[in-house]
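Asker: fold the stuff below for me.
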Amino acid sequence: MKKLFISITAIGVVFFVLSLFSPWVTERFASAKALRAFKGQWKNTADGCGFACKDCGFVTSQKAAFGRKVEIEFACGLLPADDPKYHRRKELFVSFLGTVH
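Answerer: Here you go, the predicted structure:
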């Protein structure tokens, strides 16, 4: 019984450490997940937000505990001009499970 407890504890520690560093959440994976989730939020909105502007989309990402922070740039509504002053930025978190928050 004691060996079983030690084995389960060891597996739990390994899973925790792997999840903490989450090497499978690469920049490419995280940016794709973040962009897809953002597009999904605005899917059924006629004049919503999107990436159809100059230099919009994925900006940067940074490793974080249990995932990766991703910064995106987008524009909303009808723009008088495609000028960066009308663009917005948002930071999203892609977890080690692949969920976007």
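Asker: all contacts plus neighbour counts: C-alpha atoms, from now on.
Answerer: OK.
Asker: what about the longest helix in this structure?
Answerer: helix 2-21 (DSSP state H).
Asker: buried stuff in that one?
Answerer: Neighbour counts over helix 2-21 (16 or more other CA atoms under 10 Å) mark 19, 21 as buried.
Asker: which elements pack onto the helix or strand following it?
Answerer: Sequence-wise, the next helix or strand downstream of helix 2-21 (DSSP states H and E) is helix 27-41. Applying 3 or more CA pairs under 8 Å, 6 or more residues apart in numbering; DSSP states H and E, we find helix 27-41 packed against strand 57-64, strand 67-76, strand 87-95.
Asker: let's see this one next, to set against the first:
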Amino acid sequence: MTRFLAALIAGSAVLTLSACASPHAPTLAERAAALPDNGAVSDGDTFTCRRIQITGTRRFERICTLDSEWAEQAGRTNEAVEAIGAADRSQVRPDVFPGMYP
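Answerer: The predicted structure follows:
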């Protein structure tokens, strides 16, 4: 019985160590982290990677896109902010609704 337990423990130790020592294929996150933060693509345009926080979480996501697309997104954001600033600021809910009070 003790021989069996000793063999079982030795076998599990060998399996555990072999699992730790075996090389693994890099995950998508590991491959993305190895990419540079900026550079050029084949057609001459440049790209930039940014860490963007996911809304409602503490997690960040690395987003890589062309610089022209970053500029386009910034332009759309500025247009939206200006539209909100120029919006009508009259009362949304007036104190007295017509027809409700005598």
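Asker: now what about the TM-score between them?
Answerer: The TM-score (TM-score structural alignment, normalised by the length of the first structure) is 0.32; 45 aligned residues with a CA RMSD of 3.6 Å.
Asker: how many degrees apart are the longest helix of the first structure and strand 87-95 in direction?
Answerer: 170 degrees (axes from the mean of the first three to the mean of the last three CA atoms, to 10 degrees).
Asker: just checking, what packs against helix 2-21 of the first structure?
Answerer: Against helix 2-21 of the first structure (3+ CA pairs under 8 Å, 6+ apart) you get strand 67-76.
Asker: where do the strands of the second structure begin and end?
Answerer: 38-40, 46-53, 60-66 (DSSP state E).
Asker: out of those strands, nearest to residue 74 of the second structure?
Answerer: Smallest distance to residue 74 of the second structure across those (CA to CA): 12.6 Å, for strand 60-66.
Asker: relative to strand 46-53, how tilted is the closest one?
Answerer: Using the same axes, to 10 degrees: strand 60-66 of the second structure against strand 46-53 is 160 degrees.
Asker: and residue 84 of the second structure, how far from residue 72 of the second structure?
Answerer: 19 Å (CA to CA, to the nearest Å).
Asker: how about residue 92 of the first structure, nearest residue that isn't a chain neighbour?
Answerer: Counting by CA to CA, 6 or more residues apart in numbering, residue 92 of the first structure lies nearest to residue 70, which is 5.2 Å off, once chain neighbours are set aside.
Asker: could you pull out the helices for the second structure?
Answerer: Under DSSP H, the second structure gives helices at 2-21, 28-33, 67-85.
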